[in-house]
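Enquirer: Quick one: sequence plus predicted model below, questions after.
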Amino acid sequence: MPLIVISGIPCSGKTFTAKQLQKYFTKTKNVEAIVVSDNDLIANDANRVYERYRYELYCMSKESGNTHCVIECAVPKDEAWTRNERNGQSYSRKIFDELIDRYEAPDSRNRWDSPLFVVTPEHQLNFADVFEALFNRKAPPANQSTQSQPLSETNFLYQLNEETKSIVNHILKAQEMGAVKDIAIPKTSLKLTAERVFTSVELNKYRRQFITYTKQHPTKDKQLIPTLFVQYLNGIIE
């Protein structure tokens, strides 16, 4: 059964979007949403704040040989809070802010977040495009013992993404604590040898460059990712 994962911060319109999709598929395409059968559709609109949840859902969908897509309901934080207040304040301000801080937005460059459709207050969802992505696209093959390479590659890309993201966050936190030079990095004996403070924009730019390079020249040992990333950063910074 095709899978739709709907992602977004609290009060961004996930449930509303899920209901719209259900209405479209059942009334326009005669496809029963939420009901489990080979030709039906499952729409998941839970608070998918963590990227790893979307990754796990992608793997399950792939394993079962079905198509999937991700829809992000993207609204500004202030507008989401206004909706929360208008709806009787489902979340306290503290919980609301914590959920937003933990939210990891989908990235269409990741296989588990693709195809990605973004819904904003100014840009409504094109249901026909979603239908096309789910029902007129070949499903990825189920992983069997003789077909393990696609999943292994996906696992590598996921770990590459997570490890480098963790290192960037670690560096930013260390800088906030006053560290500038020889910042120790988890999972590697190497240190960041920079002698100045870097912005989040700079570090994430270097991170994207490293990911692009590593996709083209993957390492056989995934445990080396932190070391290779720090080497890359030190080489660029020098």
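Expert: Received, thanks.
Enquirer: CA only for contacts and neighbour counts going forward, please
Expert: OK.
Enquirer: do you know how far residue 139 is from residue 100?
Expert: In this view, residue 139 and residue 100 are 32 Å apart by Cα to Cα, to the nearest Å.
Enquirer: what about the two, which has more around it?
Expert: Set side by side, residue 139 and residue 100 show more neighbours around residue 139, with 17 against 14, by other Cα atoms under 10 Å.
Enquirer: Quick one: residues contacting that one.
Expert: 62, 65-67 (Cα atoms under 8 Å, 6 or more residues apart in numbering).
Enquirer: and of those residues, the nearest to residue 15?
Expert: Distance ranking of those against residue 15, using Cα to Cα, places residue 67 first at 21.2 Å.
Enquirer: tell me which strands and helices the helix or strand containing residue 169 is in contact with?
Expert: Residue 169 is part of helix 149-176 when elements are defined by DSSP states H and E. Packing contacts for helix 149-176, counted by 3 or more Cα pairs under 8 Å, 6 or more residues apart in numbering; DSSP states H and E, involve helix 200-216, helix 225-237.
Enquirer: Name the surrounding residues that touch the helix or strand hosting residue 101.
Expert: Using DSSP H and E, residue 101 falls within helix 93-102. With Cα under 8 Å, 6+ apart as the test, helix 93-102 has contacts from 9-10, 49-50, 77, 81.
Enquirer: I'd like the helices and strands packed on helix 149-176 written out as TSV, with mean neighbour count and distance to residue 88 added.
Expert: Below are the helices and strands packed on helix 149-176 laid out as TSV (neighbours: other Cα atoms under 10 Å; distance: least, Cα to Cα, whole Å):
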stretch	mean neighbour count	distance to residue 88
helix 200-216	14	36
helix 225-237	17	45
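Enquirer: what about versus this one:
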Amino acid sequence: MALVTLAGYPASGKTTRAAQLEAGLPGLLPDHLSVCVVSDESLKISPSVYDDSRTEKPARAALFTAVQRLMSPTTVLIVDAPNYIKGFRYQLYCAAREMKLRVCTVYTVATPDSCRKWNALRTDNRAYETATLENLLVRFEEPSSMVRWDSPLFTVPWNEDLPTTAIVDAILSGSIKPPNSGTISVAKAPSDALHVLERITTATVAAIINAAAQTEGGGGVVTLPIATDVQIQISLPARHLTLSELQRLKRQFVTVHKKAVTLGTTERGAVDWTEESVAQKFVTYLGEHLKP
């Protein structure tokens, strides 16, 4: 349904805001929607992982995997984590787009001094080491409403109420971005596609040469026996067709479609590598390129 990403300085109140959303959203959402919070704490990720990049990266990967697993058309998923790197927020945004979920970002704003004070008051083993806290404060990349992965952006100072109603509007009626083209799975051609492509085009050329010989260059519509149970009609031009001309067009056709097979760029929604489909595509190609 939606992905709500919290961002802000460490110890700026993100967990408090996540709890407020988790408590307030169910009464404002349709009954079929549920609210779920995924956080470092729920995944038992210690604040100490941010002491070193070698431990931070796998922790962030674990968070991303959990987010992907919990995304659902019937779930409002709240991500309560540092999310201080814009590249990671973009990664979350792309995952949400792939699932066709609405997105929004809640930016909890507090001064660095306030964050230092609140971090020092923590007694639940969730406090950051002083050096780690200072490092995260420096590295924090502020969300911006000007970039699509942070929009719509709700900036919430620590001493102001959460705009729950506006967030609900974004969740229920915000635009759903189509999946990024780079993340769309492309249908793969079958393993024997290249063999079928070569065999059918060769058989088609041979059938055209035979048909042209029978019509003695008169042209017209003829039926080509391509393979077992495969017969295709083609309109031949009223002139003598040479084998070299047909072979040249065959090579062009095969080259284009061989690239599609090897690179996985076959046309979406119309991938059909049966003998009849390949023969029909080739005959259509010939009809467009054979000169009268």
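Expert: That came through, no problem. Values in this document were obtained by computation on a predicted structure and should not be read as measured data.
Enquirer: what angle sits between the helix holding residue 169 of structure 1 and helix 225-237?
Expert: Angle of helix 149-176 of structure 1 versus helix 225-237, following axes from the mean of the first three to the mean of the last three Cα atoms, to 10 degrees, is 60 degrees.
Enquirer: Report the buried residues of helix 149-176 of structure 1.
Expert: Going by neighbour count (16 or more other Cα atoms under 10 Å), the buried part of helix 149-176 of structure 1 is 151, 154, 156-158, 160-161, 163-164, 167-168, 170-172, 174-175.
Enquirer: Equivalent analysis for stretch 244-259 of structure 2, please.
Expert: Result for stretch 244-259 of structure 2 [16+ other Cα under 10 Å]: buried residues 246, 249-250, 253-254, 257-258.
Enquirer: That stretch corresponds to what range in structure 1?
Expert: Stretch 244-259 of structure 2 corresponds to no residues in structure 1, going by TM-score structural alignment.
Enquirer: ok, and what's touching that stretch?
Expert: Contacts for stretch 244-259 of structure 2 (Cα under 8 Å, 6+ apart): 194, 197-198, 201-202, 205, 265-266, 282, 285-286, 289.
Enquirer: what residue is smack in the middle of structure 1?
Expert: For structure 1, residue 106 is the residue whose C-alpha lies nearest the centre (Cα atoms, centre = their mean; 3.5 Å).
Enquirer: which residues of the stretch 51-200 of structure 2 fall in strands?
Expert: 75-80, 102-109, 153-157 (DSSP state E, counting those that start in this stretch).
Enquirer: quick check: angle from the second one to strand 153-157?
Expert: Yep, that's strand 102-109 of structure 2 we're talking about. Counting by the same axes, to 10 degrees, strand 102-109 of structure 2 lies at 20 degrees to strand 153-157.
Enquirer: Please indicate which of the contacts of stretch 244-259 of structure 2 are buried?
Expert: 194, 197-198, 201-202, 205, 266, 282, 286.
Enquirer: for the stretch 51-200 of structure 2, what spans make up the helices?
Expert: 53-70, 86-98, 112-121, 130-139, 164-173, 193-215 (DSSP state H, counting those that start in this stretch).
Enquirer: Report the angle between the first one and strand 75-80.
Expert: Same thing as helix 53-70 of structure 2. 170 degrees.
Enquirer: what do we get in structure 1 for residue 58 of structure 2?
Expert: Per TM-score structural alignment, residue 58 of structure 2 is not aligned with anything.
Enquirer: show me the contacts for residue 58 of structure 2.
Expert: Contacts of residue 58 of structure 2 by Cα under 8 Å, 6+ apart: none found.
Enquirer: corresponding residue for residue 282 of structure 2 in structure 1?
Expert: Counting by TM-score structural alignment, residue 282 of structure 2 has no partner.
Enquirer: So what's the gap between the helix or strand where residue 282 of structure 2 lies and the chain middle?
Expert: Residue 282 of structure 2 is part of helix 275-289, with elements assigned from DSSP H and E. Centroid separation for helix 275-289 of structure 2 versus its chain: 33 Å, with Cα atoms, centre = their mean, to the nearest Å.
Enquirer: Repeat that for stretch 83-101 of structure 1.
Expert: 22 Å.
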